[in-house]
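K.L.:
Can you look at this prediction? I've put the sequence above it.
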Amino acid sequence: MKNNHVIWDWNGTLLDDFAITAQITADALAELGRPGVTPEMVREHYRRPLSEYFSALLGRTARPDELRHLGEAYERNYDPAMHGLPLAIDALDALSTLAERANQSLLSMAPHGQIEQLIEHHGLGSHFTLVEGFTGTGHPTKRQSLERHCETLDVNPRACWLIGDTVDDFAAAAPLGVRTALVTTGMQGRDALLATGAPVFDNLADAAEHILNA
């Protein structure tokens, strides 16, 4: 393998949490007078920034109080359930396969404390040279976070792959020279992922194999 580092996304990639994320969103939108949101609609409309995503699902511009309601609903319902969420069915196999020929790290925009708890819960710490979630204040983009992640690791971005589940993952990686493998297990559907031009896979094992053979 010509590349020696793989950076993993967490939610919807290594962690199989799409169903609960979609359900929390649908329930919160119903409370705002927008019932009937389906998982398919979530995948169709998901984007960053989240204000545009929620506005697309509402069918109008989301008000600040509505965005707060959606954020609070996620915090209220996700944390109590998160330890019961499974890893992707082939997560351990993919991690082990890549470990034979590459170092690996994890970068997430989810709260760092939450990521630390779940990494420990699933016993994944030994797989990663660095685990980073969101800390501090403000709203850094994933591109900014990814750039800092590579600097902290002291790795050349062009020697890295990112495995993720969203167009935002690709948009963060491409300007830095990080190549991306996208999987259809998370927040966005196949058509949106394919439109990036990045390779798209239905599971982590195939993504890992592609990286090894690149």
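P.N.:
Great, that's in hand. Numbers count the residues shown, from 1 in each chain.

K.L.:
Only C-alpha atoms from now on, for both contacts and neighbour counts.
P.N.:
OK.

K.L.:
Next secondary structure after the longest strand along the chain?
P.N.:
In the chain, with assignment by DSSP state E, the single longest strand is strand 103-111. Per DSSP states H and E, strand 103-111 leads on to helix 112-121 as the next helix or strand towards the C-terminus.

K.L.:
Give me the buried positions along that next one.
P.N.:
Using 16 or more other Cα atoms under 10 Å as the test for burial, helix 112-121 gives H112, I115, L118, I119.

K.L.:
How about the contacts made by the third one?
P.N.:
Taking Cα atoms under 8 Å, 6 or more residues apart in numbering, we find L118 in contact with M82, H83.

K.L.:
list the contacts for T180?
P.N.:
Contacts of T180 (Cα under 8 Å, 6+ apart): W161, L162, I163, G164, D169, F170, A173, A174, A198, P199.

K.L.:
make it 7 Å
P.N.:
W161, L162, I163, F170, A173, A198 (Cα atoms under 7 Å, 6 or more residues apart in numbering).

K.L.:
Now, of the residues you listed, which are buried?
P.N.:
W161, L162, I163, F170, A173.

K.L.:
Going by contacts, tell me the helices and strands next to whichever strand or helix holds the first one.
P.N.:
What that stands for is W161. Applying DSSP H and E as the criterion places W161 in strand 160-164. Applying 3 or more Cα pairs under 7 Å, 6 or more residues apart in numbering; DSSP states H and E, we find strand 160-164 packed against strand 5-8, strand 179-183.

K.L.:
In TSV: those, plus distance to L57.
P.N.:
As requested, the helices and strands packed on strand 160-164 are arranged in TSV below (distance: least, Cα to Cα, whole Å):
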stretch	distance to L57
strand 5-8	28
strand 179-183	23
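
K.L.:
Nearest approach to E66 belongs to which of these?
P.N.:
strand 179-183 (30.1 Å; Cα to Cα).

K.L.:
putting a second one here so we can go through both:
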Amino acid sequence: MWDWNGTLFHDIDAVVGATNAVFEPYGLGSYDADRFRAVYTRPIWAAYERMLGRPLREGEWEALDLGFHDNYHRLMLECGLAEDALATLDAWKATGGRQSLLSMWAHERLVPKVAELGIDHHFTRIDGLRGIPGGHKAEWMVTHLAALGVDPADVLVIGDSLDDAHAAQHVGARAVLYTGGMTSRADLAACGVPVVDTLADALDHA
């Protein structure tokens, strides 16, 4: 089971750029990828509170989230698949293994983007977020696996965040975490699951 943002889709530059855009009025200074990874967590509003050093005010999360996505959807047009994503998808397909895609990005945007990049045929099922953004992945993974009708013990989750690992643990699946996304290697390693620097290396754990 693949994650999308920060895993198959290499969008860290768009994420950081969109974050800088919405926080510019707060005078926090610009983040680069490493500085952003140092504060990133899920739920996203907790990361925003880390950045601000205070709780979000009423209505502030909604405004920041809307502004982030407006900027992200503009900047992501310059992003593409991770360097070895296509080769890795092909390699697993060649083994006869099944693949699915579960993302916390909006479902109505995810499905056409995956098709646009020409990889939709690799996945038995594609699910994006159909609810309020910013929360945890675990409940959506339960629904995704139920729709697939597979035993979680037979599933390897490949993602880039602690939320991916926690969701896998919640459903009883295994996880491997990839360093190309929004979480620092140190934080990934502290989670206690395998950490890899390429998507191809993730298949060694399948």
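P.N.:
Good, I have the coordinates. Keep in mind that what you see is a predicted model, and the values were worked out from it rather than measured.

K.L.:
Superposed, what's their TM-score?
P.N.:
The TM-score (TM-score structural alignment, normalised by the length of structure 2) is 0.93; 205 aligned residues with a Cα RMSD of 1.6 Å.

K.L.:
Could you export the buried residues of helix 112-121 of structure 1 as JSON lines, including distance to P80 of structure 1?
P.N.:
Output for the buried residues of helix 112-121 of structure 1, formatted as JSON lines (distance: Cα to Cα, whole Å):
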{"residue": "H112", "distance to P80 of structure 1": "16"}
{"residue": "I115", "distance to P80 of structure 1": "14"}
{"residue": "L118", "distance to P80 of structure 1": "12"}
{"residue": "I119", "distance to P80 of structure 1": "16"}
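
K.L.:
between the residues you listed, which is closest to F134 of structure 1?
P.N.:
Using Cα to Cα, the buried residues of helix 112-121 of structure 1 come closest to F134 of structure 1 at H112, 5.0 Å.

K.L.:
List the contacts of the closest one.
P.N.:
H112 of structure 1 touches E132, G133, F134, T135, counting by Cα under 7 Å, 6+ apart.

K.L.:
Generate a ChimeraX selection restricted to the buried entries among these.
P.N.:
This is how ChimeraX selects the buried members of the contacts of H112 of structure 1, with burial counted by 16+ other Cα under 10 Å:
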select :132,133,134
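
K.L.:
of all the contacts of H112 of structure 1, which two lie farthest apart?
P.N.:
E132 and T135 (8.5 Å).

K.L.:
for the longest helix anywhere in structure 2, packing partners?
P.N.:
Longest helix in structure 2, counting residues (DSSP state H): helix 60-75. Helix 60-75 of structure 2 makes packing contacts with helix 12-23 when contacts are defined by 3+ Cα pairs under 7 Å, 6+ apart.

K.L.:
compared with structure 1, how much does the helix it packs on deviate?
P.N.:
Here helix 12-23 of structure 2, set against structure 1 after superposition, deviates by a mean of 1.1 Å using mean Cα distance after the TM-score superposition for structure 1.

K.L.:
With D3 of structure 2 as the reference, measure out to the residue of structure 2 positioned farthest from its centre.
P.N.:
Going by Cα atoms, centre = their mean, the residue of structure 2 most distant from its centre is G27, 27.2 Å out. According to Cα to Cα, to the nearest Å, G27 of structure 2 stands 32 Å off from D3 of structure 2.

K.L.:
doesn't E108 make contact with R130 of structure 2?
P.N.:
No. Applying Cα atoms under 7 Å as the test, R130 of structure 2 and E108 come out as separate, 8.3 Å apart.

K.L.:
returning to that earlier point: what's the match for the residue farthest from the centre of structure 2 in structure 1?
P.N.:
Here G27 of structure 2 is matched to G33 in structure 1, going by TM-score structural alignment.

K.L.:
Which strand or helix spans that match?
P.N.:
Going by DSSP H and E, G33 of structure 1 is not in any helix or strand.

K.L.:
again, but for S96 of structure 1
P.N.:
Judged by DSSP H and E, S96 of structure 1 forms part of helix 91-99.

K.L.:
mean per-residue distance, the strand holding W161 of structure 1 to structure 2?
P.N.:
Per aligned residue, strand 160-164 of structure 1 averages 0.3 Å (mean Cα distance after the TM-score superposition for structure 1).

K.L.:
That strand maps to which residues in structure 2?
P.N.:
Counting by TM-score structural alignment, strand 160-164 of structure 1 corresponds to residues 155-159.

K.L.:
Other residues contacting that stretch?
P.N.:
M1, W2, D3, T7, A168, A173, R174, A175, V176, L177, Y178, A206.

K.L.:
Now that we have these, which of them are buried?
P.N.:
Using 16+ other Cα under 10 Å, the buried ones in the contacts of stretch 155-159 of structure 2 are M1, W2, D3, T7, A168, A173, R174, A175, V176, L177, Y178.

K.L.:
what's the farthest-apart pair in those residues?
P.N.:
T7 and A173 (17.8 Å).

K.L.:
Leaving out chain neighbours, which residue sits closest to D13 of structure 2?
P.N.:
A33 (7.3 Å; Cα to Cα, 6 or more residues apart in numbering).
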